[in-house]
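>>> pasting the sequence and the predicted coordinates here, then a few questions.
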Amino acid sequence: MGVFYDQIPDHLVEWIGKQQIFWVASAPLTGNGHVNVSPKATPNCFHMVDRNRVWYEDLTGSGIETISHLREEGNGRITILFHSMEGPPRILRFWGKGTVHEFGTPEYDEYIPRENRKPGSRAVIVIDIYKVGTSCGFGVPVYKFEAHRTQLERWCDSLEEFDRKAAAESSLEMHPKGIKSWWTAENLRSHDGLPGLRVAHATDITPTNAFDRNAPRPKMKKQESGATAATSKFSSALDVKLVAAFSMGVVVTAAYVKLAGKYLK
């Protein structure tokens, strides 16, 4: 059964801090607009201010849906979902109203000092929560967390490096391969044509971040397809049988040689 609260209850605070992924959902006001659901899994990107206010660092992507929906006049609706992947099952939702603070604004800097900024960070999404709900989560499968991917941060850092080089050369032109050019090309409008970024792509502030490109990359286990896994299991079983048959053959042969030698004497 679902249980609802007016704020984040104390007993869930520690559990929230241990989760490796959360989901963000938003939608435009028009009935035929695109409903958006996005996974967020970068470490240390979700933060709690108090029991009714949270925020997360919004990183660069191919779309700008959440920001566009939050900024649509009369909208601002957003839902955050956590669910347990390990341990006891649980689903947790926050319903709230969201506010966007873009990179290049004083409000953004209040939340994220430049020395702590992640590569590709384009905004802070602040959510004022008016309802919290938990449910069983019995239908969510159990998964084992291995590691966070670093491809997004590496890619964004590579784009930002072009902006940093342009700034070092005192160039007034936006670098065509920089992240601001990406924001301009991909993040000014949503799929439905709603306005997205307003400031980040045009700011004079050079994007710097705390990413360590020399840090070791996570090693992922190779996933086998169903057919490959079945073949692998069959091969393993066949190998065991062959070894057993060979061993039996050796024993029988040895016994035969011993017996034959006895009678030949």
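Thanks, I have it. Only a predicted model underlies this, so the values are computations on that prediction, with no experimental measurement involved.

>>> from here on, just use CA atoms for contacts and neighbour counts.
Will do.

>>> contact partners for residue 179?
120, 156, 159, 160, 162, 163 (Cα atoms under 8 Å, 6 or more residues apart in numbering).

>>> in what helix or strand does the fifth one lie?
Here residue 162 sits within helix 151-168, counting by DSSP states H and E.

>>> helices or strands up against that helix?
Counting contacts by 3 or more Cα pairs under 8 Å, 6 or more residues apart in numbering; DSSP states H and E, helix 151-168 is packed against helix 179-186.

>>> report the angle between the axes of the helix it packs on and helix 151-168?
Angular relation of helix 179-186 and helix 151-168 on a 0 to 180 degree scale: 120 degrees, by axes from the mean of the first three to the mean of the last three Cα atoms, to 10 degrees.

>>> just checking, next helix/strand downstream of helix 179-186?
Reading on from helix 179-186 to the C-terminus, the next helix or strand found by DSSP H and E is helix 226-264.

>>> please report the distance of residue 98 from residue 238.
59 Å (Cα to Cα, to the nearest Å).

>>> who has more neighbours, the two?
Ranked by neighbour count (other Cα atoms under 10 Å), residue 98 and residue 238 place residue 98 first, with 25 against 12.

>>> how about the more buried one, nearest residue that isn't a chain neighbour?
Using Cα to Cα, 6 or more residues apart in numbering and skipping the chain neighbours, the partner closest in space to residue 98 is residue 127 (4.4 Å).

>>> another structure for you, compare them:
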Amino acid sequence: MSKLYTKITSRLQSFIEAQKIFFVATAPNSGRINLSPKGMDSFRVLSENRVLWLNVTGSGNETAAHLLVNNRITIMFCAFEKAPNILRLYGKGKEIKEGDASWNALIQLFPETPGTRQIFDITIESAQTSCGMSIPFFEYKGERNELNTWAVEQGKEGIKKYWAAKNQESIDGLPTNIVNQK
């Protein structure tokens, strides 16, 4: 049975903190919906209605583009071990980039991560759990290091060049404003 919440309870927070993977979904007013798996130590619950997600450089920057047009965002966690559970967080998100007023305080909440691109600050409007009984069991074997290795090899300036070449627009041609990053 599903249950709707108006906040992240302590039980939901404990579930979130135990997960190794989560999924982020955003959509512009028209165009493609983006749904991406995320991992690493990149998610923080700040309060019962506020979370942060540290985003690293990737092949696209769809979330940033979508939130500029339509700030709706959904985060989904699902249990791959122990009791079945699916948790969706529904909210409004905004991008925080290096140089923004809150960057220095918020980046301190995460481990130093090569290729860090932005932080998404999400106000949670509601949360919903559902059974997850159809989700198979999977065993966590560890984090992948390829992205971190690549980012270290690029260096900060190389990453900025990559953003300028590959992360300026969504796949639907929407701007991401990443090149304005300091």
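Received the coordinates, thanks. The shown structure was predicted, so the numbers you read here are calculated from the model rather than taken from an experiment.

>>> drop the TM-score for these two in here.
Once the chains are overlaid, their TM-score stands at 0.94 when taken by TM-score structural alignment, normalised by the length of the second structure; 181 aligned residues with a Cα RMSD of 1.6 Å.

>>> the biggest strand by length in the first structure vs the second structure - mean distance after superposition?
Secondary structure of the first structure read by DSSP state E shows that its longest strand is strand 121-135. When the second structure is superposed, strand 121-135 of the first structure averages 0.4 Å from its matched positions, counting by mean Cα distance after the TM-score superposition for the first structure.

>>> which residues in the second structure does that strand align to?
Aligned by TM-score structural alignment, strand 121-135 of the first structure falls on residues 116-130 of the second structure.

>>> next one: stretch 90-102 of the first structure
Using TM-score structural alignment, the match for stretch 90-102 of the first structure in the second structure runs over residues 85-97.

>>> I'd like the distance from the matching stretch to the chain centre, please.
Using Cα atoms, centre = their mean, to the nearest Å, we find the averaged C-alpha position of stretch 85-97 of the second structure to lie 7 Å away from the chain's own average C-alpha position.

>>> ok, and what's touching that stretch?
Applying Cα under 8 Å, 6+ apart, the set of residues contacting stretch 85-97 of the second structure from outside is 12, 64, 67-68, 71-79, 102-103, 117-133, 181.

>>> grab the nearest non-local neighbour of the residue sitting nearest the centre point of the second structure.
In the second structure, the C-alpha nearest the mean C-alpha coordinate belongs to residue 53, at 4.5 Å (Cα atoms, centre = their mean). Closest residue to residue 53 of the second structure apart from its sequence neighbours, by Cα to Cα, 6+ apart: residue 43 at 4.6 Å.

>>> mind listing what's buried in stretch 9-28 of the first structure?
Neighbour-count burial for stretch 9-28 of the first structure flags 16, 19, 20, 21, 22, 24, 25, 26, 27, 28 (criterion: 16 or more other Cα atoms under 10 Å).

>>> narrow these to those in strands?
Reading strands off these with DSSP E, I get 22, 24, 25, 26.

>>> from these, which single one is nearest residue 227 of the first structure?
residue 22 (31.6 Å; Cα to Cα).

>>> for the closest one, give its distance to residue 83 of the first structure.
Distance, residue 22 of the first structure to residue 83 of the first structure, using Cα to Cα: 7 Å.

>>> residue 128 of the first structure now?
Counting by Cα to Cα, the gap between residue 128 of the first structure and residue 83 of the first structure amounts to 20 Å.

>>> same question, residue 52 of the first structure
The span separating residue 52 of the first structure from residue 83 of the first structure equals 19 Å under the rule Cα to Cα.

>>> of those two, which one has the most company?
residue 83 (21 against 18).

>>> quick one on the thing from earlier: checking the contacts of residue 179 of the first structure against the second structure: which ones persist?
Mapping those onto the second structure (both residues aligned by TM-score structural alignment, their matches' Cα atoms under 8 Å) leaves 120, 156, 159, 160, 163 still in contact.

>>> these into a markdown table, with extra columns for neighbour count?
Compiled in a markdown table, these are given as follows (neighbours: other Cα atoms under 10 Å):
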| residue | neighbour count |
| --- | --- |
| 120 | 27 |
| 156 | 22 |
| 159 | 22 |
| 160 | 23 |
| 163 | 26 |
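
>>> right, I'll leave it there.
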